[in-house]
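In: Just to be clear, the model below is a prediction. Sequence and coordinates:
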Amino acid sequence: MSDRQVESLITTNQEKSSSYRWVVYGLFVICNTFGFLVANTIGILLPSITADLNLSPTQQGMLSSAPYWANVVLMIIIALWVSQFPPKILALVTVLLGGVLVLMQAWSQSFIAIFVARLLFGVTMIAREPARALLIRQWIPQNQVNHAGGISNLFFGIMVSGGVLMMPVLLNYFGGNWRNVMITFAFIFFALALVWGIFGKENPIAQEASDKSTNEVEIFKRVLSFKDVWFAGIGFMGALMSFASFNSFLPTLFVDFYDISLSKSGLIIALYILPGGFSGLTFGLLSKSSRSRSGILMISGIIISMSFLSMTLIDSYHLLIGIAIINGIAWGFFPLLFMVPFHIKNIRPREIAVSSATVMTMAAVGSSIGPTLTGFLQESLGSLEISLRFMAFSPLTLFIAGFLLRKTPQSN
């Protein structure tokens, strides 16, 4: 079967994509996003973990970024290997292992133990990512790819912001015991694995179009030649550097310097996560050309940078809520940048998986560097506020990515 026949079979056959496609994709997104919820809400638990394990600021930053360190080193290699497996099995195994590793974090008695557990948890996250690309390629028609990205962003906004809001509630319910919060998350993982195992499905038509026989070296060489992948990665790197830094240290800044409670801090963080889920759907519908996509990326980079900077200069709770909402709306760019590999001309299914992994590897570089660098700067400069102000400018890489992608065609 030729590549042209494969592309036609996968992307234009509407019959193969019944309404059940959204059940499969939605379930996967919920399972996958819960991993990001656990990885990104550590900032709320960090004061309790620090008091329990006596962590330094640098160790706090390392712990926050630990899931993304594995991404930096292993994501592309793992994507090349696991992309040959059926996405249903791949998702099921990684969700189960994620639950086990969250339990290991809950039982850890030292910094090294919890760091290693979070590092390995990051491996399960990156091993699950190729399943997303393969499921989209199996189930979603090409003209609905941006919409699928918007749906993913919506779930991320709702679930992660909900997690941030619920974390202080759970922590209070368990009397400040962060370990019990982690154990609760582990059992949610196991429940999600059960639901996915029952309702998750492969697309029987699209399975016939698999390109498993393609040589891994050839796939990697082709992916490296896609300049769009590098442009998207540059944009993500700076944006997630700031996102991970502020998620990790903003609660500490608010509690220690602004006299804002942990619950109110959680609300502020939730309000710069939740709006992006809804604006992502809107941006996906508005982005009909490379020019509109570039404009959204460039404006988003400026808004995110300036609003993060403002959060380190203003201590008014009500103003911070307004700034957080503006910041959150700008994060609607996410699906446009994440779906860039799906619009590359003549790209094949496993190449999409590896291209997405390459983009997210560069994003993980930002996520891993951000909190660690912020903690290091805090120790060096003696000021958390100044450290976060430095990190506030990193989302300007979105402006660069938007400029570089302005002449790149976006397929429909």
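Out: Nice, thanks for sending it over.
In: going forward, measure contacts and count neighbours with C-alpha atoms only.
Out: Noted.
In: the helices in the stretch 51-200 of the chain, which residues?
Out: With helices called from DSSP state H, counting those that start in this stretch, the stretch 51-200 of the chain shows them at 57-82, 87-106, 111-139, 145-173, 178-199.
In: can you give me the helices in the stretch 301-412 of the chain?
Out: Under the criterion DSSP H, counting those that start in this stretch, helices of the stretch 301-412 of the chain are mapped to 317-330, 334-338, 349-381, 384-391, 397-404.
In: Residue 285: what's it in contact with?
Out: Going by C-alpha atoms under 8 Å, 6 or more residues apart in numbering, residue 285 touches 146, 147.
In: Kindly provide the distance from it to residue 145.
Out: Noted for residue 285: a distance of 11 Å to residue 145, by C-alpha to C-alpha, to the nearest Å.
In: now swap in residue 372 and tell me
Out: 34 Å.
In: cool, residue 342 as well?
Out: 7 Å.
In: cool, and residue 35?
Out: From residue 35 over to residue 145 (counting by C-alpha to C-alpha), the distance is 22 Å.
In: just residue 9 next, same as before
Out: With C-alpha to C-alpha as the criterion, residue 9 and residue 145 are 16 Å apart.
In: just residue 321 next, same as before
Out: Applying C-alpha to C-alpha to residue 321 and residue 145 gives a distance of 32 Å.
In: which one of those two has more residues nearby?
Out: residue 145 (24 against 20; other C-alpha atoms under 10 Å).
In: My understanding was that that one contacts residue 135; is that so?
Out: No: with contacts defined as C-alpha atoms under 8 Å, residue 145 does not count as touching residue 135, sitting 11.3 Å away.
In: Rebuild the helices of the stretch 301-412 of the chain as JSON lines, extending it with distance to residue 24.
Out: Formatted as JSON lines, the helices of the stretch 301-412 of the chain follow (distance: least, C-alpha to C-alpha, whole Å):
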{"stretch": "helix 317-330", "distance to residue 24": "27"}
{"stretch": "helix 334-338", "distance to residue 24": "18"}
{"stretch": "helix 349-381", "distance to residue 24": "18"}
{"stretch": "helix 384-391", "distance to residue 24": "37"}
{"stretch": "helix 397-404", "distance to residue 24": "31"}
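In: Figure out which of those helices is closest to residue 300.
Out: When the helices of the stretch 301-412 of the chain are compared by C-alpha to C-alpha, helix 317-330 sits nearest residue 300, at 4.9 Å.
In: okay, pairing it with this:
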Amino acid sequence: MAQIGITGAAERAEAPTAVRWKVFAFVAVLTVINLADRTSLSVGMPAIAKELGLSPAMQGVLLSAFFWSYALLQIPGGWLIDRMGPSRIIAGSTLLWGVFQTAAMFAMNGFTLLLTRIGLGVAEAPLFPAGGKLNALWLAPQERARGAVIMDSGSYLGAALGGAAIAWLIYALESWRLAFGIAGVVTIGLGFLAWRLLRDDPAAHPGVNAAELAQIRAPAPQEAAEKGRTGDAVAARVVAPMMLGRFGWAMMNFGLLTWGPSYLAQARGLDLKAMGAATFVIFGAGFLGALTAGFLADALQKRGLRRGVTLKLLLTISGLGTLAGFLLLPHVAEAGTAVALLAATDFLLCFGSLYWSLPAMLAPPGKEGTVGGFMNCAGSVGGIVVPIAAGLILQATGAYAAVLTFFAGCAATYVIGTLAIPFARRGAAR
């Protein structure tokens, strides 16, 4: 009898495992590779454009093409994630985009390169909505801001490390084709690893103990008051402002990802090695900004600040800060100062990673993938529009000042959409 009591006490005292954070760390690794593959075209564009004879307008089309299929599949992809589960979708998606990234090395002209970019968009489409679904399945409400930014921060680290790595590979191998091929093979290997490691249900993971499972399933005291949900329906009044804010944010984010390297090379006179270093600094600052936002959001909530207030505060600071940065940039003459200002701007811009905590917070139960798909569809449309718009503005004006002013307008859209999101039903307890 005493032995049973000792055993029971030991079980009650068992420390919770931390498998959920290992899962999100692995998803962050996938987002690192995701953005490295996605931005490889931007980094390689000066060499690719020279070899294939591409005009600025055609470069804009190629930089945009990824988002044509990526945006188209966001909503059906989110629906599929809710029905099949995120883990299998993530593994299959990773394998497939590795195949298309590898195929790009064989492109002989702008058209064949265009086809590989469309295929890459198809394959990468489900990753972030699936990550949003994992956020709802694997994390307690009071942990979801951290989970969202750990997942999404990988994209900025991918832009930083991936941009620098692709630039280095092109320089070292003297071939953008070999660089693309190496990136594709690495991605395929991670797809097989995802198939082995990820699970939809924490209880089905062999590494999760009872104490961690209890933490995952513990409700937040504020959750019932802050859902902003209407039965099982996806409420337009919730989703529409999320889409508007995400659209404005994505125009800036993907504007920097697609045209940032060309801006550094053409407007600031950086060579390939200096461009790779500057890209690392800028998007590395974005990585730190995303993590700062997530940990700060959860800390503020722990101190009693409502989640809706916390998120609106941090996201509004993000939008106003990026607006100021883009307006100031044309008035900076020295290249190093411009890189520092872009880094500070991207630090604040990447507070937008907090958006990936919204599907788990505001979607009806079981619809997190669908709501994440709607939100990311809006961001993907921004990804379609901004490379072409920036290319046309640049071709019309011959300078980047008008492009940067356009990005400032996108920051205003980001702020307006964020402020309009209803984080609580009227009359809800406060």
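Out: Okay, I see it. Since we're looking at a predicted model, the values are computed, not measured.
In: care to give me the TM-score?
Out: Put the two chains on top of each other and the TM-score (TM-score structural alignment, normalised by the length of structure 1) is 0.84; 382 aligned residues with a C-alpha RMSD of 2.8 Å.
In: And the helices of the stretch 51-200 of structure 1: which comes nearest residue 307 of structure 1?
Out: Within the helices of the stretch 51-200 of structure 1, the stretch nearest residue 307 of structure 1 is helix 145-173; the backing value is 17.8 Å (C-alpha to C-alpha).
In: Remind me what that closest one packs against, helices and strands.
Out: If contacts are counted by 3 or more C-alpha pairs under 8 Å, 6 or more residues apart in numbering; DSSP states H and E, helix 145-173 of structure 1 sits against helix 20-40, helix 42-53, helix 178-199, helix 262-271, helix 274-286, helix 334-338.
In: Pull the distance from it to the chain's centre.
Out: Averaging C-alpha positions (C-alpha atoms, centre = their mean, to the nearest Å) puts helix 145-173 of structure 1 11 Å from its chain's average.
In: What residues sit buried inside it?
Out: Residues 145-171 are the ones in helix 145-173 of structure 1 that count as buried (16 or more other C-alpha atoms under 10 Å).
In: Equivalent analysis for stretch 171-190 of structure 2, please.
Out: 176, 177, 178, 179, 180, 181, 182, 183, 184, 187, 188, 190.
In: Ok, stretch 272-283 of structure 1 next?
Out: Buried residues in stretch 272-283 of structure 1, counted by 16+ other C-alpha under 10 Å: 272, 273, 274, 275, 276, 277, 278, 279, 280, 281, 283.
In: Mind telling me what element the equivalent of residue 236 of structure 1 over in structure 2 is part of?
Out: Per TM-score structural alignment, the equivalent position to residue 236 of structure 1 in structure 2 is residue 246. Using DSSP states H and E, residue 246 of structure 2 maps to helix 236-266.
In: Okay, the residue nearest to the spatial centre of structure 2 and residue 291 of structure 2: tell me how far apart.
Out: The residue lying closest to the centre of structure 2 (C-alpha atoms, centre = their mean) is residue 152, at 4.4 Å. Noted for residue 152 of structure 2: a distance of 9 Å to residue 291 of structure 2, by C-alpha to C-alpha.
In: got it, and residue 394 of structure 2?
Out: According to C-alpha to C-alpha, residue 394 of structure 2 and residue 291 of structure 2 sit 33 Å apart.
In: Please work out how many residues are found near the counterpart of residue 356 of structure 1 in structure 2.
Out: By TM-score structural alignment, residue 356 of structure 1 lines up with residue 372 in structure 2. The number of residues packed near residue 372 of structure 2 is 32, by other C-alpha under 10 Å.
In: burial count for residue 115 of structure 2?
Out: Neighbourhood size, residue 115 of structure 2 [other C-alpha under 10 Å]: 18.
In: likewise residue 335 of structure 2?
Out: By the measure other C-alpha under 10 Å, the count of residues near residue 335 of structure 2 is 15.
In: Isn't it up against residue 268?
Out: Yes: if you go by C-alpha under 8 Å, residue 335 of structure 2 and residue 268 touch, sitting 5.6 Å apart.
In: Could you find the counterpart of residue 180 of structure 2 in structure 1?
Out: Checking TM-score structural alignment: residue 180 of structure 2 goes with residue 182.
In: Just to check, that match is in contact with residue 102?
Out: Yes: if you go by C-alpha under 8 Å, residue 182 of structure 1 and residue 102 touch, sitting 6.2 Å apart.
In: related to what we said a few turns ago, the helix holding residue 246 of structure 2 vs structure 1, average offset?
Out: Once fitted to structure 1, helix 236-266 of structure 2 is off its aligned match by 2.2 Å on average (mean C-alpha distance after the TM-score superposition for structure 1).
In: Now that helix: buried residues?
Out: 238-265.
In: packing partners for it?
Out: helix 19-52, helix 272-302, helix 368-397, helix 401-420.
In: Not counting its own residues, what contacts the last one?
Out: Outside of helix 401-420 of structure 2, the residues within contact range by C-alpha under 8 Å, 6+ apart are 241-249, 251-252, 255, 312, 315-316, 319-320, 322-324, 326-327, 329-330, 390, 393-394.
In: quick one on the thing from earlier: switch the helices of the stretch 51-200 of structure 1 over to JSON lines; also include distance to residue 364 of structure 1.
Out: Shown next, in JSON lines, are the helices of the stretch 51-200 of structure 1 (distance: least, C-alpha to C-alpha, whole Å):
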{"stretch": "helix 57-82", "distance to residue 364 of structure 1": "5"}
{"stretch": "helix 87-106", "distance to residue 364 of structure 1": "18"}
{"stretch": "helix 111-139", "distance to residue 364 of structure 1": "10"}
{"stretch": "helix 145-173", "distance to residue 364 of structure 1": "17"}
{"stretch": "helix 178-199", "distance to residue 364 of structure 1": "22"}
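In: Out of those helices, which gets nearest to residue 337 of structure 1?
Out: Closest to residue 337 of structure 1 of the helices of the stretch 51-200 of structure 1 is helix 145-173 (C-alpha to C-alpha; 9.3 Å).
In: Quick check, residue 37 of structure 2 in contact with residue 184.
Out: Yes: contact between residue 37 of structure 2 and residue 184 holds when scored by C-alpha under 8 Å: they sit 7.5 Å apart.
In: Could you tell me which residues touch both of the two?
Out: Jointly contacting residue 37 of structure 2 and residue 184 under the rule C-alpha under 8 Å, 6+ apart are residue 101.
In: returning to that earlier point: so who does the residue nearest to the centre of structure 2 touch?
Out: Residues near residue 152 of structure 2 by C-alpha under 8 Å, 6+ apart: 28, 31, 128, 290, 353, 356.
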